[in-house]
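Q: Whatever this is, show me its structure:
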Amino acid sequence: MSMVDKLSVASLAILLLAGCPPKQPAGSPVDQPVDAGVDQAAGEDGASSPVAEPPEQRVQGLLSEAEEAVQAREPARLQPILEEMQGLARQFPDVAALHYDIGVVYEALNDRLNARKAYLRATDLDPSLAKAWLNLGALAEESGDLERAWRAYEAGRSHAPDDPDLVVGQIGVLRKQGRTEEAIALARQALGQNANNIGAYNNLGLVYLDQGNVDLANFIYQKALNSIEGADSNAYLHCNLGRVYKAMDKEYLAQQEFDRALQLDPELVAAMLFLGDARLDNHDWEGAAELLERARDLEPDNPAILVNLGIAYRGLGRFEEAAALYKRALELDPGNPDPYLNLAVLQGDHMRAYDAALASVDAYLAAGGTRTELAAQWRADLEKSREKYERELERKRRRAEREKQREEEARLAAEHEARQAAIRAAAEAALGQACPAEGCPELTVCNRAGVCAEPGSPGTAGMGDACSSDDDCVAGLGCGADAVCVEQAAPGAAEETEAAPGAAEETEAA
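A: Reported below is the predicted structural model:
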């Protein structure tokens, strides 16, 4: 499939799978499609003049290079390709297909405005170029201008009434506008004209699915698969049938169809989203993240992908990344405030940032969120959770303080025990050793013999301690008459005391 066909189908996917998250709208409005009824290359007599054709081989080569650049996600390679195509367009200004191809490259560069201009130029030159009208309509749908999209498809059908994709585009617009009965009627009319129009089947089934008529939607898809040759190879049919099975609570069958759709088209983002959603429901966070990361690589600015990937990251504990994805989704689609609620869940239930969670709920309401009762209930729950969390924090703080006090007491006790052990060791080492000048260590005393000994052992009784003999007392003390250690008299003191009676005789003689 050429790049031209591939991008045309990619644009058409928006119509076939409306109801799956759409691409992000472009900012510039669509120019009014030109209903050019006269070929500008015609001569004065109305006969068509020959149109010089660019070298087809070179144009196809440029398109192949552009396709490779898009697949490799290297947009810088597209600019020189575009410039060469524009050079060819200046040489061959009246070739509609060349202007169409330029529009395709502009779309690959995300330059919607110039893409529209190129498609409009192509339709000026060849009003029957259906794929140019188709892409104009798809661009209008992306911008949210369904009326302009309808006019583009209608203008295309007026020049290419047998093109099946243009009527599919109109069916999709009617469905998006909620005009389901008109969409059904137009789909049936298209199938009456072409019973093999798979796009009409796709949209008709989706209309019935929108109406809640899942049995009829299932019938439509089964009929298409069973009656149209090659329909089993249509990824969109399988993806939409998967949606029907999902609505019927047949999850296993739904997953089979989504898997089949991805086998047929590995880049079908809608199927990735539905499969990712199923994995999220099953709390298969890793599986969902792997699938949604692939989808994000294909459509990095799709808010639905970012929100679901954020949920997967939340389940994996990658909270900061999840918050960044929610915020990016809000930037891309400010009109949808729902990601604020995802932020509130993340911040409140998982990050315990209750003030931030309450602010997210308030931001949801301020941005026009309509689920006011839910928001009010969440706010009340968050405030209760915050109070409970604060009480829990206070209990933890007190427990921590008590634990810290116990640890400090244990530390002091350990230090005391270490000091006591050191004292005991020093005392044990000093036993039987000569008493040092500074005295024996704690738990020992210098005994009568001048060596360090245990208190209470012979020769260690101090002043006033009980004794039975002088040997019980420390050096310098003796056992007194009261059986307690007292200071011993100096050796000359007894002689002086014994001489005292002679003094009395001298007194009497006098």
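
Q: CA only for contacts and neighbour counts going forward, please
A: Will do.

Q: Leu166 contacts Leu134, correct?
A: Yes: counting by Cα atoms under 8 Å, Leu166 touches Leu134, with 6.0 Å between them.

Q: Looking at those two, which has the bigger crowd around it?
A: Shown here are Leu166 and Leu134; by other Cα atoms under 10 Å, Leu134 has more neighbours (30 against 27).

Q: The more buried one: what's it in contact with?
A: Residues counted as contacts of Leu134 (Cα atoms under 8 Å, 6 or more residues apart in numbering) are Ser8, Leu12, Ala152, Tyr153, Gly156, Asp165, Leu166, Gly169.

Q: what sits against the last one?
A: Gly169 is in contact with Leu12, Leu15, Leu134, Gly137, Ala138, Trp150, Tyr153, counting by Cα under 8 Å, 6+ apart.

Q: What are the buried residues along stretch 68-84?
A: Across stretch 68-84, burial judged by 16 or more other Cα atoms under 10 Å covers Ala69, Val70, Leu78, Ile81, Leu82.

Q: end-to-end on that stretch?
A: Stretch 68-84 has an end-to-end distance of 16 Å (criterion: Cα to Cα, to the nearest Å).

Q: contact partners of that stretch?
A: Stretch 68-84 is contacted by residues Leu62, Glu65, Ala66, Ile102, Val105, Tyr106, Ala108, Leu109 when judged by Cα under 8 Å, 6+ apart.

Q: so which helix or strand takes in the third one?
A: Think Ala66. Ala66 belongs to helix 56-71 when assigned by DSSP states H and E.

Q: got it, and the fourth one?
A: For Ile102, the enclosing helix or strand under DSSP H and E is helix 96-108.

Q: Mind giving me the packing neighbours of that helix?
A: helix 3-16, helix 56-71, helix 78-91, helix 112-125 (3 or more Cα pairs under 8 Å, 6 or more residues apart in numbering; DSSP states H and E).

Q: Before we compare anything, build this one as well:
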Amino acid sequence: MHKNRRLVTLFLALVLAACSSTPEKPDQKLDTTAGGAGAAAAPTAAKPPDVSAEARAAYAEAVTAYQDQKKSGAIDYRGLVEKFERVLSIDAKMAEAHYNLGCIWEALHDDAKAEGHYKKALEIFPKLTLAAANWGALLARQGKLDEALSVYRRALSEDAKNSAVLLNMAAILQTQKQFDEALKLAAQVLVRDPTNIGAYRLMASLYLDKGDLDMAKLICLRGLALREKDPRLLNTMGLILLQNKKASEALAQFRMALQQAPDMIPTLFNVAKIALDYRDFKVAREQFKKILEYEPDNKKAEIGLGLAMRGNGDHEAARQHFLQLAEKYKDDALPRFWLCQMALRNFNDNAATQKECKGYLEVCRSTGRCPANQVEIAKKTIDEAMQNIQMDEKIKEEEKRMQAEQAALEKRLADLEKARTEAIEKEWAKAEEASGPLPPKKATGAEVPFVVIPLAVDPDKDYRIRLMGALFSDVAKVEIGTLKVKHVLLDETTMEFDITRGREPGPWDVMITWKDKNKDPLLFQGGLWVEYPPCQPREKHKARIDQERAEILDKAWKAAEEAGEPLPATKYAAADIPFVPVPLAFVSDKPVRVRLKGALFRCVARVDFGKFKVKHLIPDENTLEFDVPKGTKPGNYDIKVSYVDKNLKPLVFPNGLVIVEKGKTPPPEQKPAPAVGKEQAAPEAPKNPEKSPAPAPPSGGSEPSEPAEPAEPAAP
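A: The predicted model follows:
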């Protein structure tokens, strides 16, 4: 009687839970010390009928007997029947005793007696919803789903928040493929009780049935966080892995589940199925035998055992096994189907093949329950000629399908070529506008196997590179030159990888190797172009910088006017200057940090104001900073920015640095000289409004003194 021992223990646990002050979850560890009908209901429920003290004492004795047997691992169900029937002989109004007897008779496979006791328990005490939960489960197992739902609805009218009833009702909805409604019921349970492991089990199974493997996995992981080795959650996790084609990982989950519950039939079936799929017929045979130890009349396991015997080469034993099943299950055609197949495939006996296949088709016609594919296979087995005709038709259909797939692939490749051309145009325009690095030639989508974005990279920067415009779903590795890089597949036509600074300028090959080693690698010679960006802006970029410089100048001038700060004697136009010094003018009674904005400051070698070289800092490519020491003599100083490449003309702003005496502004007649463009050289001396003396170093030194605030910028 051990085959359902674990299940019966669960049923009794439910009963004993009804005797505590708060309803327990089905397989939570329970406090079974309370006894008697007086403590059966939840705090909000009406009390069950009063029973005699003698009946309560007998009930407590029965509960104690169950607890002792449970601890020993040897439960005497017949003995428990006698003990709980004695309770009812003393007082028939004890609903909990009826409920316990329903659980025990169900474990003893007497569904009629079990149903009678569940009904009686609910007649005595309608709020004993655990009885409704088990009765409904019994009806559902018998295929009476509508009756089961009716029982559950009546139970919910008594206790709308009963978790066991809600979950059992959801399980029926699952069999009816009403997954969303079932999920709502399970979610109600979790909202009220986030630790209800039964709700996690059911929700994981529901999401698996819906095909939402990610949600099913998430629910399993959350449930396993509550109960690390829960066998049903482990089983569901195995099914998820199996659908993700991870058979070995799935098998590990199934085996862990069986360590916790060796008699869990669905998990044993799962292990057997994997073994059959991988043609490990010895393991499959062992698993089917284990199932039959627990359930000797499990038809699926009997069929599976015959298939494992056949696969293991025990053809005659398998044939005899299927003959016995055909005799045992006269209204089931499946054993005869396998006899039909074995007669031809394993014994090459045409006469026996015709006899067994016709016998199979006769049962199919009389019962009307045979799958169409099996009927077709049987007919093909009888008539080889028809089989050949059907095979020819299948070949034609396959050719048609392959032609359609080829046409679809060609269209897809044409679309990808167009997308590559569009991406190149877009990225080229983007780099031109930003004066970024570019390859020496603009290619078309037809000339490249894929597009590398950005089209060229600065060797002094780190980049995340994106490859697009090809089918990347089967990529094994990506190499830049001879270096393998770790890639991430964003979708089947896009992938990304990171490269670090320090690469030598020039073209670098990009090669993609496939998981299918028979497929030629995809090579883009010179696909990654490493190039320093231009020191001076391109035309498109220059127009934007000119606009920004005008806006910066206008804003700085207005801000100085509103704040009453010094300004140059005459307002100059942005088009006449190479950059904007901020502040536009100032008093050197303290160190001042000057920011040059509105230009592109790349490849800068040095910065001078007047005849003095200053240390500079470039926080970004459109900003350059340097410090003017406290006490620098008032006057107008030229600002000169020189490049590393001496062939490039420096940026010079004559009289661009304006220092005034405190409380004074430059006289109106003083005007800044025009900016040095392509021809004019930068003056070397500061321009004083009153006279032009020989230039003197600020604060009496050859270099500007170190400022106190802000700190002196470091050399670039």
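
Q: What TM-score do the two superposed chains give?
A: Overlay of the two chains. TM-score (TM-score structural alignment, normalised by the length of the first structure): 0.60; 346 aligned residues with a Cα RMSD of 3.5 Å.

Q: can you redo the helices and strands packed on helix 96-108 of the first structure as JSON lines with distance to Gln189 of the first structure?
A: As requested, those are arranged in JSON lines below (distance: least, Cα to Cα, whole Å):
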{"stretch": "helix 3-16", "distance to Gln189 of the first structure": "17"}
{"stretch": "helix 56-71", "distance to Gln189 of the first structure": "36"}
{"stretch": "helix 78-91", "distance to Gln189 of the first structure": "39"}
{"stretch": "helix 112-125", "distance to Gln189 of the first structure": "26"}
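
Q: Onto which residues of the first structure does stretch 514-530 of the second structure map?
A: Following TM-score structural alignment, stretch 514-530 of the second structure has no partner segment in the first structure.

Q: Where does stretch 279-292 of the second structure end up in the first structure?
A: Going by TM-score structural alignment: stretch 279-292 of the second structure matches residues 283-296.

Q: so Met309 of the second structure is in which element?
A: helix 299-311.

Q: what's the mean gap between the helix or strand hosting Ala252 of the second structure and the aligned bit of the first structure?
A: Per DSSP H and E: Ala252 of the second structure is located in helix 247-260. Taken over the aligned residues, the distance from helix 247-260 of the second structure to the first structure averages 0.8 Å (mean Cα distance after the TM-score superposition for the first structure).

Q: can you pull the buried residues of the next helix-or-strand element following that helix?
A: Stepping forward along the backbone from helix 247-260 of the second structure, the first helix or strand reached (DSSP H and E) is helix 265-277. If you call a residue buried by 16+ other Cα under 10 Å, then helix 265-277 of the second structure has these buried ones: Ile265, Thr267, Leu268, Phe269, Asn270, Val271, Ala272, Lys273, Ile274, Ala275, Leu276.

Q: hang on, the earlier thing: which parts of the helix holding Ala66 of the first structure count as buried, going by neighbours?
A: Neighbour counts over helix 56-71 of the first structure (16+ other Cα under 10 Å) mark Val59, Leu62, Leu63, Glu65, Ala66, Glu67, Ala69, Val70 as buried.

Q: Out of those, which comes closest to Val95 of the first structure?
A: Val59 (11.8 Å; Cα to Cα).

Q: how far away is the aligned residue in the second structure for the closest one from Trp135 of the second structure?
A: Counting by TM-score structural alignment, Val59 of the first structure lines up with Ala62 in the second structure. To Trp135 of the second structure, Ala62 of the second structure is 22 Å away according to Cα to Cα.

Q: And Phe322 of the second structure, by the same measure?
A: Remark: distance between Phe322 of the second structure and Trp135 of the second structure (Cα to Cα) = 36 Å.

Q: same thing with Leu149 of the second structure?
A: Counting by Cα to Cα, the gap from Leu149 of the second structure to Trp135 of the second structure is 10 Å.

Q: ok, those two, which is more surrounded?
A: Each of Leu149 of the second structure and Trp135 has its neighbours counted (other Cα under 10 Å); Trp135 has more, 28 against 21.

Q: Gly116 is in contact with that one, correct?
A: No: using Cα under 8 Å as the test, Trp135 of the second structure is too far from Gly116 to be in contact (9.2 Å).

Q: At the geometric centre of the first structure, which residue do we find?
A: The residue lying closest to the centre of the first structure (Cα atoms, centre = their mean) is Ala322, at 2.2 Å.

Q: re the thing from before, next, the angle from the helix holding Ile102 of the first structure to helix 78-91.
A: Interaxial angle of helix 96-108 of the first structure relative to helix 78-91 (axes from the mean of the first three to the mean of the last three Cα atoms, to 10 degrees): 160 degrees.

Q: mean deviation (superposed) between helix 96-108 of the first structure and the second structure, please.
A: Comparing helix 96-108 of the first structure with its match in the second structure after superposition yields a mean distance of 1.9 Å (mean Cα distance after the TM-score superposition for the first structure).

Q: Can you pull out the residues in contact with that helix?
A: Here helix 96-108 of the first structure makes contact (Cα under 8 Å, 6+ apart) with 4, 7, 63, 66, 70, 75, 78, 82, 85-86, 89, 112, 114-119, 121-126, 129, 132.

Q: how close does whichever helix or strand Ile172 of the second structure is part of sit to the first structure?
A: Applying DSSP H and E as the criterion places Ile172 of the second structure in helix 163-175. Its matched residues in the first structure lie on average 1.3 Å from helix 163-175 of the second structure after superposition (mean Cα distance after the TM-score superposition for the first structure).

Q: List the buried residues for that helix?
A: Neighbour-count burial for helix 163-175 of the second structure, counted by 16+ other Cα under 10 Å, picks out Ser163, Ala164, Val165, Leu166, Leu167, Asn168, Met169, Ala170, Ala171, Ile172, Leu173, Gln174.

Q: ditto for stretch 179-188 of the second structure
A: Quick answer for stretch 179-188 of the second structure (16+ other Cα under 10 Å): Phe179, Ala182, Leu183, Leu185, Ala186, Ala187, Gln188.

Q: Tell me which helix or strand the second one sits in.
A: Read it as Ala182 of the second structure. Per DSSP H and E, Ala182 of the second structure falls inside helix 179-192.
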